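# Sharing a model prediction with you, sequence too.
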Amino acid sequence: MEIVLQFLPFIAIFAIFYFLVIMPQRKRQKEAQEMIASLKINDVVVTNGGVIGKIIETREKSLIIRSAEKSNLEIARSAVVGREIESFVKETK
């Protein structure tokens, strides 16, 4: 019985760590994977390097984006960190 009581604080700390760190991280990772899987042509995306561009072609593991007139870039799908807000796109036109 004493052994169980000795390990109880460690179990409690692990449980708190799991619910405060691991679960939210898994949720964010799942949302990011779903967002990347749902990308389609004409979506405006932001890459982890800060490049903003419109998707003009999709491939299995990469995307072709147009970041400026006559400037096409091929990026890995994993480089996309988010979709751009429509209001920002309207401001830049």
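Perfect, thanks for sending it.
# switch to C-alpha atoms for all contacts and neighbour counts from now on
Will do.
# List the residues that contact the residue nearest in space to the middle of the chain.
Nearest to the mean C-alpha position of the chain, by Cα atoms, centre = their mean, lies residue 32 at 3.5 Å. Shown here is residue 32, whose contacts under the criterion Cα atoms under 8 Å, 6 or more residues apart in numbering are 81, 82.
# Is it in a helix, a strand, or coil?
helix (DSSP: H, G, I helix; E, B strand; the rest coil).
# another one to put next to it:
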Amino acid sequence: MNPILLQAAGAQSSWMSFLPIIAIVVVFYFFMIRPQQKRQKEVEQKRNALKAGDRVVTSGGIYGTIKHVNERDFVIEIADNVRVSIDKNSVFATEDSSKK
């Protein structure tokens, strides 16, 4: 058999062995990474749209009402005359805040 044909067949089979790995990476990207990035952007947009008077819940499960919006945090009233400063990244809008 011709040695050139054997080399070409060997090169093709080594390329073909990487094809399943490439397919797995592409599937993983489109079904896992891309949707997660989209959800993170949506959460960030909702968080940036929060304003004074909106009801929120912290990542620790504390419900409150935004009183002041600062550059990096919110001042939230969690009870009558009880206000706490919470980092923006740990605050999420509640469902009833969008119904106003």
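Received, thanks. Remember, it's a predicted structure, so these values are computed and weren't measured experimentally.
# Superposing both, give me the TM-score.
The TM-score (TM-score structural alignment, normalised by the length of the first structure) is 0.87; 86 aligned residues with a Cα RMSD of 1.3 Å.
# which residue lines up with the residue nearest to the centre of the first structure in the second structure?
Alignment note: residue 32 of the first structure maps to residue 43 in the second structure; criterion TM-score structural alignment.
# Then residue 56 of the first structure?
By TM-score structural alignment, residue 56 of the first structure lines up with residue 67.
# for residue 45 of the first structure, same thing?
Alignment note (TM-score structural alignment): residue 45 of the first structure maps to residue 56 of the second structure.
# Report the contact partners of the closest residue to that match other than its chain neighbours.
Nearest residue to residue 56 of the second structure, sequence neighbours excluded (Cα to Cα, 6 or more residues apart in numbering): residue 93, at 4.5 Å. By Cα under 8 Å, 6+ apart, the contact set of residue 93 of the second structure is 46, 47, 50, 54, 55, 56, 57.
# Isn't the fifth one up against residue 91?
No. The criterion here is Cα atoms under 8 Å, and residue 55 of the second structure misses it with residue 91 at 10.1 Å.
# list the contacts for the closest residue to residue 47 of the second structure other than its chain neighbours?
Counting by Cα to Cα, 6+ apart, residue 47 of the second structure lies nearest to residue 92, which is 6.6 Å off, once chain neighbours are set aside. Applying Cα under 8 Å, 6+ apart to residue 92 of the second structure gives the contacts 43, 47, 56, 57, 58, 59.
# buried ones in the strand or helix carrying residue 40 of the second structure?
Residue 40 of the second structure belongs to helix 34-48 when assigned by DSSP states H and E. Neighbour counts over helix 34-48 of the second structure (16 or more other Cα atoms under 10 Å) mark 43, 47 as buried.
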